[in-house]
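Asker: Just the structure for this:
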Amino acid sequence: MHIRPYRPGDADPLLAIFRKNIPESFGQNEIDAYATFLPVNTDPYFVAEYEGEVAGACGYYLIREGNVARICWILADPYRRGSGVGSALLRHVLNQISTHPAVNLIECETSQVAYRFFEKFDFTLHYAKPDHWAPGLDLYFMSREPKGV
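Answerer: Prediction:
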């Protein structure tokens, strides 16, 4: 597996992966937000290639004067489930965040579908909001300290 920075040519394969994750992990209503995000995002965003194909992506951005990093738009091809794509992406992003010495908290907004995945990386659930992302997809707000991956 190879992880590299996002390139404009990654948009179509990532949108295809996003669509494969609807409705289990993302709501249909979120596709436009992701499609809008890809060409204008200037924050770090990374793509995983597995066997030469785009297999997922994950990024982060800094908030609160650079003291908090927030994970954004993590997704992996559901046909690659169990291959380690999501874990490799999150480890890479956590390592990138560790290069920012001012960061003292890492946050993520996920759903009941993925929150156990984040728990494996020491994220703690703080609250949930029902039907936040789409009907049946709840918001799970989680955080962790920027310790080792």
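
Asker: from here on, contacts and neighbour counts on C-alpha atoms
Answerer: OK.

Asker: Buried by neighbour count: which residues of the longest helix anywhere in the chain qualify?
Answerer: In the chain, taking DSSP state H as the definition, the longest helix is helix 85-97. Across helix 85-97, burial judged by 16 or more other C-alpha atoms under 10 Å covers 85-90, 92-94, 97.

Asker: Give me the next element, helix or strand, following that helix.
Answerer: Sequence-wise, the next helix or strand downstream of helix 85-97 (DSSP states H and E) is strand 105-110.

Asker: so what secondary structure elements neighbour that following strand?
Answerer: strand 68-76, strand 137-144 (3 or more C-alpha pairs under 8 Å, 6 or more residues apart in numbering; DSSP states H and E).

Asker: Now render these as TSV, adding distance to Q112 and mean neighbour count.
Answerer: Listed next are these as TSV, based on distance: least, C-alpha to C-alpha, whole Å; neighbours: other C-alpha atoms under 10 Å:
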stretch	distance to Q112	mean neighbour count
strand 68-76	14	21
strand 137-144	6	20
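
Asker: this one as well, want them side by side:
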Amino acid sequence: MKRSIRRYRPDDRKAVLAAFRSNVPDHFPASEEAWLRSALDEPDGPFFVVVEGKEVVAFGGYELSDFYDLGTLVFGLVRADRHGTGIGRMLLAYRLLHMAGRKLRPRWVTVDTHAHTAGFFQRCGFEILARWPGGYRSGRERVDLRFELTDEAVDRLRAG
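Answerer: Down below sits the predicted model:
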């Protein structure tokens, strides 16, 4: 089935919230839905959706720091029934390349995630910076990772 990535639109909200809920409690605590709703209402950076056929199956975005040479990934999520299909990797590469194309391209891209998804980011070239047992208010372990957005890394992302 054909997949495409485009900017998030307000009419995607229901599908994004459903995709989020499909990942509760395994990948997100239910309490994070309030943060997602707030981010959708007042985004601090661009958001994107992956569309498969006519269905929104993934969502994520990023924020850029005005002060630091840094981008931060936010809300990378794939609908639970589509895990393991390459959609997450596709969305991650798209967001990294989108940042690389910005006038103020960040040198570093960071993400914080739960311990059970940190391996995905490591396989995609991120390195672990820190582990925080109980680092989230939900009590889950937090893992901070970073990716250096060099010209060589951008070339690898473009090559697929």
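
Asker: now the longest helix of the first structure against strand 68-76, angle please.
Answerer: Interaxial angle, helix 85-97 of the first structure versus strand 68-76 (axes from the mean of the first three to the mean of the last three C-alpha atoms, to 10 degrees): 160 degrees.

Asker: Tell me roughly how far helix 85-97 of the first structure lies from the second structure on average.
Answerer: Mean deviation of helix 85-97 of the first structure relative to the second structure after superposition (mean C-alpha distance after the TM-score superposition for the first structure): 0.6 Å.

Asker: Let me see the contact set for R95 of the second structure.
Answerer: Taking C-alpha atoms under 8 Å, 6 or more residues apart in numbering, we find R95 of the second structure in contact with 61-62.

Asker: if we go to 10 Å?
Answerer: 5, 46-48, 60-62, 73, 76, 89, 101 (C-alpha atoms under 10 Å, 6 or more residues apart in numbering).

Asker: Generate a PyMOL selection restricted to the buried entries among those.
Answerer: Remark: buried members of the contacts of R95 of the second structure, expressed as a PyMOL selection using 16+ other C-alpha under 10 Å:
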select buried, resi 5+46+47+48+60+61+62+73+76+89
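
Asker: thinking again about what came up before, which bit of the second structure covers the longest helix of the first structure?
Answerer: Alignment of helix 85-97 of the first structure against the second structure: residues 87-99, by TM-score structural alignment.

Asker: From start to finish, how long is stretch 127-147 of the first structure in a straight line?
Answerer: End-to-end distance of stretch 127-147 of the first structure: 22 Å, with C-alpha to C-alpha, to the nearest Å as the criterion.
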